[in-house]
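Undergrad: only the shape, not the letters, is given here:
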């Protein structure tokens, strides 16, 4: 619940996409009127707005075990053999901020793919409360399903203009945890960047392991970007993760921002810390390039 409470600090208000994509194009820009009414005041729109000039952007679909999985795709127009980055959302799904992040990557020459990993469990924007979202969607989204969807997404990328030798992953909060877990699941990934993703937690049938459990055997280098003032993801858990990583061959590392709490990259929320978000973005791109994803 800590992830959910932190991510419930604010919600993106309803707004149209800058590239004119219809709301039905699965971008979830709100979580329903009841949910939004209970939320703290938020910024009306992203601080950063990225257009689609020179890009191909919109929704593509995968079919995984008979299920259609929508994916927001952004890439340089007419280009192939592109480095690939998988963009994993917060608990709120693929809303305009996540789409904008994908377009930012595309402007840098990446094929960026943001999948709707909650499609089987439900639509986050229809949840009436955080408790409902946790009970009905998040807690029912198993790691095995997420890993299978991302495997299918990697295969799609390889077949649709992505360089199979240059694939990275990044994610935010819930997606930050997924970044650690997928880096362990798929050793062909070249690099990961986890933004304030949970590192420890209770194991259950849907989430049998947590990042700390796979740290000692992790081979893919992951950069963790965390806030020292994050009251849910404590510095004790970061230190414990660092200790477990040190037991293995991995070159993963952390950057902890003293002036930031949770969700400091989310430029549509009051938690946004511009200086640290920009520094983290620069470090992420440098990390990908350092590990051959550029």
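TA: Okay, I see it. Note that the structure is predicted; figures quoted are calculated from it, not measured.
Undergrad: contacts, neighbours, all on C-alpha from now
TA: Noted.
Undergrad: strands of the stretch 1-150 of the chain, start to end?
TA: 55-64, 67-76, 82-88, 111-115 (DSSP state E, counting those that start in this stretch).
Undergrad: actually, the stretch 151-294 of the chain.
TA: Under DSSP E, counting those that start in this stretch, the stretch 151-294 of the chain gives strands at 162-172, 191-195, 222-227, 253-257.
Undergrad: grab the nearest non-local neighbour of residue 95.
TA: Nearest non-adjacent residue to residue 95, counting by CA to CA, 6 or more residues apart in numbering: residue 28, 4.1 Å away.
Undergrad: circling back: for residue 221, find the nearest of the strands of the stretch 1-150 of the chain.
TA: Checking those against residue 221 by CA to CA gives strand 82-88 as the closest, at 14.4 Å.
Undergrad: coming back round to it: determine which stretch of the strands of the stretch 151-294 of the chain is the most buried.
TA: Neighbour counts (mean count of other CA atoms under 10 Å) averaged over each of the strands of the stretch 151-294 of the chain peak at strand 191-195, with a mean of 28.
Undergrad: structure B:
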């Protein structure tokens, strides 16, 4: 494997543009609070917080690509992340990869490598690095209570913006071809980021919740911002997902369409939540492969390719 370039905090790159107020009135709660990073590097292996079926795990090699851990300049220091991109001069279209609640572990890293094989510069920043060390956490309820619920939306949105700046200036990224893809909680993030980022070309949300509790630091749901998305969005959901009723996603889609926005909803029969997560018992190979094919085609059709 080739080592990815590591970028120090004081590399002199320009600060991320302040897109936080664009298109998300009511979502951002200034001032943006920062604190030190708890995680200074990514975890090794798969998450410890859920049942794993390692015999079915997909592993994508690094032939023809450059892949590895990187440091992304953020407002308060270097943020750990994973970047994969094709060998060559570029520039390459950029895909922001938004993790599940379990951190940037081997599954998320492999997704970046799969995208690199498809011609993309894929970057997955560790968006929960300030809130807790996900490499050591084994209890899903603890992760939700102590990490997920305490991560302000304005914080991770600003971190994604910083990642975009870094991808364009240090990673051969073509920011004129910018997309975002996320899974589970990251799927929620896709809806919110699509409502925030005006230069986004395409967004793909894998079974992200569209409803949920509103708090002072997480004041709006994905459904709340559906009418404000700035890019076509592909929504990939499972009919057997007991936590996300298809009707709630249909409502968000219809809200977006009523506002003149583009949302394509694909529901896979009998697929549960997490059907793309090949390391978990929820994995459904046929639905995962079909969803991946639809996602890549959607990106290309909308100018990210």
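TA: Here it is on my side, so go on. Predicted model, so just to flag it, every value in this text is computed and none were measured.
Undergrad: next, count neighbours for the corresponding residue of structure 2 for residue 182 of structure 1.
TA: Residue pairing (TM-score structural alignment): residue 182 of structure 1 is matched to residue 193 of structure 2. Residues lying near residue 193 of structure 2 (other CA atoms under 10 Å) number 29.
Undergrad: grab the nearest non-local neighbour of residue 193 of structure 2.
TA: In space, residue 193 of structure 2 is closest to residue 157, 6.8 Å off (CA to CA, 6+ apart).
Undergrad: how much space between the alignment partner in structure 1 of the one you found and residue 156 of structure 1?
TA: Under the alignment (TM-score structural alignment), residue 157 of structure 2 maps onto residue 147 of structure 1. Residue 147 of structure 1 is 14 Å from residue 156 of structure 1, where distance means CA to CA, to the nearest Å.
Undergrad: so these two - more neighbours on which side?
TA: Legend: neighbour count by other CA under 10 Å for residue 147 of structure 1 and residue 156, higher for residue 147 (17 against 14).
Undergrad: hang on, isn't the more buried one packed against residue 185?
TA: Yes - if you go by CA atoms under 8 Å, residue 147 of structure 1 and residue 185 touch, sitting 7.3 Å apart.
Undergrad: ok, back up a step: tell me which of the strands of the stretch 1-150 of structure 1 sits most buried.
TA: strand 111-115 (a mean of 30).
Undergrad: check the mean deviation of it from structure 2.
TA: Superposed on structure 2, strand 111-115 of structure 1 shows a mean distance of 0.5 Å to its aligned residues (mean CA distance after the TM-score superposition for structure 1).
Undergrad: which residue numbers in structure 2 go with that strand?
TA: The aligned range for strand 111-115 of structure 1 is 121-125, by TM-score structural alignment.
Undergrad: let's have the strands of the stretch 151-294 of structure 1 in CSV, adding distance to residue 66 of structure 1.
TA: Shown next, in CSV, are the strands of the stretch 151-294 of structure 1 (distance: least, CA to CA, whole Å):
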stretch, distance to residue 66 of structure 1
strand 162-172, 24
strand 191-195, 29
strand 222-227, 32
strand 253-257, 38
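Undergrad: quick one: the helices in the stretch 101-250 of structure 1?
TA: 130-136, 143-159, 174-185, 211-214, 235-245 (DSSP state H, counting those that start in this stretch).
Undergrad: hey, what's the angle from the second one to strand 67-76? Just curious.
TA: By that I understand helix 143-159 of structure 1. 40 degrees (axes from the mean of the first three to the mean of the last three CA atoms, to 10 degrees).
Undergrad: which strands and helices sit next to helix 143-159 of structure 1?
TA: strand 55-64, strand 162-172 (3 or more CA pairs under 8 Å, 6 or more residues apart in numbering; DSSP states H and E).
Undergrad: same thing with the third one?
TA: When contacts are defined as 3+ CA pairs under 8 Å, 6+ apart, helix 174-185 of structure 1 packs onto strand 82-88, strand 162-172, strand 191-195, helix 211-214.
Undergrad: in a markdown table, list those along with distance to residue 40 of structure 1.
TA: Shown next, in a markdown table, are these (distance: least, CA to CA, whole Å):
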| stretch | distance to residue 40 of structure 1 |
| --- | --- |
| strand 82-88 | 24 |
| strand 162-172 | 20 |
| strand 191-195 | 22 |
| helix 211-214 | 30 |
